[in-house]
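*Asks:* Show me the folded form of this:
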Amino acid sequence: MIPLVAVAHGSRDPRSAATVRALARRVSAAAPELDVRVSFLDLSEPLVTDVLRDLVREGHRSAVVVPLLLGSAFHARVDLPALVAQVPGLRVTIADVLGAALSDVAFDRLAAVADVDDPSLGVVLAAVGSSRAAANEAVASLARSWQARHGFRAVAAFASAAKPDVPAAMAKLRARGARRIGVASWFLAPGLLPDRIASQARAVDPSVALAAPLADDPRVAELVLERYATALAGAVRSA
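*Replies:* Down below sits the predicted model:
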């Protein structure tokens, strides 16, 4: 079978890479016939270019790269295609990012720590943030969909590159009548930015409910395989 190369952003925090590797093991366990390899864009090893070059050396002619990314921002749209282009001799198909398909996972993580049926709850959906407005709007749209579906107040917040930050989002929710705050995680893995969000939220409200990142939910591994299969089918049709 054509190898699946899972590529995450990478982080100086070793918990992040460890979480990504654990996710890859779950993907492998669900599809033991599939060659699943872990890679990173930056900051962690192995880099995606190194993994793709390994495949070329081993005689592979094709690969499917599945971005372990939640948004279609600079890393997905620019960085990853540019890195793939650095490796000749391999036909690489890049799958879609994981994105909004993980909405239910993020919501369930929130529900594990906060009473989502409480009408006084305010929810911050915390994400990394991007210089691309459309990527930030996708997070804000997800927060609005939760609000419409579940009845609690919900706003997006960002760790960097975009506004509002978490304290500002919490203040907005308080102004709209929220008496309790839950912070939902739009991150796959623990790391420096999720820690920053947690610290900021606790500084405002020590009783804030903080949801866990998403990667160790079984549905994430299932989605990785779905993205692989969809990309592979498209590659076959275009061949």
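
*Asks:* hey, let's count contacts and neighbours off CA atoms from now on
*Replies:* Noted.

*Asks:* so what's the residue most central in space within the chain up against?
*Replies:* Centroid check for the chain by CA atoms, centre = their mean gives Leu70 as the closest residue, at 3.4 Å. By CA atoms under 8 Å, 6 or more residues apart in numbering, the contact set of Leu70 is 97-100, 186-188.

*Asks:* let's see it at 7 Å
*Replies:* Shown in contact with Leu70 (CA atoms under 7 Å, 6 or more residues apart in numbering): 97-99.

*Asks:* Would you mind putting the residues you listed into JSON lines with secondary structure and neighbour count alongside?
*Replies:* Compiled in JSON lines, the contacts of Leu70 are given as follows (DSSP: H, G, I helix; E, B strand; the rest coil; neighbours: other CA atoms under 10 Å):
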{"residue": "Val97", "secondary structure": "coil", "neighbour count": "20"}
{"residue": "Leu98", "secondary structure": "coil", "neighbour count": "21"}
{"residue": "Gly99", "secondary structure": "helix", "neighbour count": "18"}
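
*Asks:* what number of residues lie near Val65?
*Replies:* 28 (other CA atoms under 10 Å).

*Asks:* rewinding a little: please tabulate the contacts of Leu70 in TSV, including the columns distance to Ala22.
*Replies:* Listed next are these as TSV, based on distance: CA to CA, whole Å:
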residue	distance to Ala22
Val97	19
Leu98	17
Gly99	20
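
*Asks:* Please give the structure of this sequence too, so both can be compared:
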Amino acid sequence: MRAILYIAHGTRSKKGANEARKFVEQVMNRVDIPIQEISFLELTEPLMDEGFKRCVERGATIISVIPLFLLAAGHIKQDIPQTLSSLHARFPLIQILVEDPFGVQEKILDAAAELVRGTAGDLQQKDRLLIVGRGSGDPQIQADFSMIAGGMRKRLGIQHVSVCYLAAAEPRLKSGMDTVLKNAGGRVIVLPYLLFSGLLSSEIEREVIKRIKEGKQLLNIGPLSRHHIFEEIVIERATENWLPSDSHKVLSS
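*Replies:* As a prediction, this is how the structure comes out:
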């Protein structure tokens, strides 16, 4: 029997954890598969081990793992595979299929542009967009954000699109915001490239509020999961042909 295990990042923020749970509950209600469980990589219960065990206890023999992660950084490349490898050693008869993170998709960039326009209204050439990523030492993440910035520039029709990070990469949030505000002739629109709210989004919001109090024109777009496209992508992955294929990473006995 097939099961689906959704894996979110986890956060100390109750608001962020509740957002992730609500998101997964909405997906579960639209997916006709009896065994579905949510889990978190860290900081929030239930953790991956517990979510996996719940699937097994409910009769699962094949578990499709769907990570709710935007890009393929360390958690996707190391932490999740290590945990699943350990679980497979404990449950060798369970076949595990692992989906990819969301990645850089045209429809996700379309959705991000819709969120920007929905909050900022009509954009002017003097407006600037600052994309704020979680940050990673993985060079692929910088390459991904270069693609994201280019895609947003094209979709929004503005030239000034910058990227900064909350950790592990440069420029950091404060420096990136200083730079973009220094020469801004219009509004600075801040796009957190984060799926859900949490302590990181709160850090962005505090910095935005600080700059607004200094007389700067800023808008914070908020987390990406406000757009329905993410729910649609997860539902598509949960309901696609689940037999092992080249599109899945497979752990089996």
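
*Asks:* any idea which of the contacts of Leu70 of structure 1 is the one closest to Phe152 of structure 1?
*Replies:* Gly99 (22.2 Å; CA to CA).

*Asks:* Show me what the closest one aligns to in structure 2.
*Replies:* Using TM-score structural alignment, the equivalent of Gly99 of structure 1 in structure 2 is Gly103.

*Asks:* Which helix or strand contains the residue lying closest to its match once chain neighbours are set aside?
*Replies:* Closest residue to Gly103 of structure 2 apart from its sequence neighbours, by CA to CA, 6 or more residues apart in numbering: Leu71 at 5.0 Å. Using DSSP states H and E, Leu71 of structure 2 is not contained in any helix or strand.

*Asks:* Surely Leu71 of structure 2 and Gln105 touch.
*Replies:* No: taking contacts as CA atoms under 7 Å, Leu71 of structure 2 lies outside contact range of Gln105: 10.5 Å.

*Asks:* Neighbour count: those two, which is higher?
*Replies:* For the pair Leu71 of structure 2 and Gln105, the greater number of neighbours falls to Leu71 (18 against 12), based on other CA under 10 Å.

*Asks:* can you give me the strands for structure 1?
*Replies:* Taking DSSP state E as the test, the strands found in structure 1 are 4-8, 36-40, 62-67, 91-94, 121-127, 153-158, 180-185, 209-210.

*Asks:* out of the ones you listed, nearest to Pro164 of structure 1?
*Replies:* strand 153-158 (5.2 Å).

*Asks:* Pro228 of structure 2 -> structure 1?
*Replies:* You called it Pro, but residue 228 of structure 2 is His. Aligned counterpart of His228 of structure 2 in structure 1: Pro218 (TM-score structural alignment).

*Asks:* In space, what's closest to that match - neighbours in sequence excluded?
*Replies:* Distances taken as CA to CA, 6+ apart place Arg26 nearest to Pro218 of structure 1, at 7.7 Å, with adjacent residues excluded.

*Asks:* What is the neighbour count of the one you found?
*Replies:* For Arg26 of structure 1, using other CA under 10 Å, the count is 18.

*Asks:* what about the helices in structure 1?
*Replies:* 14-30, 48-57, 74, 80-85, 103-111, 133-150, 166-175, 192-204, 218-238 (DSSP state H).

*Asks:* Quick one: closest of these to Asp42 of structure 1.
*Replies:* helix 48-57 (8.5 Å).

*Asks:* Run through who's touching that closest one.
*Replies:* Contacts of helix 48-57 of structure 1 (CA under 7 Å, 6+ apart): 7, 39-41, 83-84, 87, 89-90.

*Asks:* Reformat these as a markdown table; add neighbour count and distance to Ala203 of structure 1.
*Replies:* Below are those laid out as a markdown table (neighbours: other CA atoms under 10 Å; distance: CA to CA, whole Å):
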| residue | neighbour count | distance to Ala203 of structure 1 |
| --- | --- | --- |
| Val7 | 23 | 33 |
| Ser39 | 26 | 35 |
| Phe40 | 25 | 32 |
| Leu41 | 21 | 32 |
| Leu83 | 14 | 39 |
| Val84 | 19 | 42 |
| Val87 | 17 | 46 |
| Gly89 | 16 | 52 |
| Leu90 | 17 | 49 |
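
*Asks:* Export these to a markdown table and append columns for distance to Ala148 of structure 1.
*Replies:* Below are these laid out as a markdown table (distance: CA to CA, whole Å):
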| residue | distance to Ala148 of structure 1 |
| --- | --- |
| Val7 | 33 |
| Ser39 | 37 |
| Phe40 | 36 |
| Leu41 | 36 |
| Leu83 | 39 |
| Val84 | 40 |
| Val87 | 45 |
| Gly89 | 49 |
| Leu90 | 45 |
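
*Asks:* Give me the contacts around stretch 108-116 of structure 2.
*Replies:* By CA under 7 Å, 6+ apart, stretch 108-116 of structure 2 touches 151-152, 155-156, 221, 224, 227, 229.

*Asks:* What about Arg90 of structure 2, how many residues nearby?
*Replies:* 10.

*Asks:* Can you give me the distance of the match of His228 of structure 2 to Val183 of structure 1?
*Replies:* 21 Å (CA to CA, to the nearest Å).

*Asks:* Which of the two has more residues huddled nearby?
*Replies:* Shown here are Pro218 of structure 1 and Val183; by other CA under 10 Å, Val183 has more neighbours (28 against 14).

*Asks:* What residue in structure 2 is paired with the more buried one?
*Replies:* Aligned partner of Val183 of structure 1 by TM-score structural alignment: Val190.
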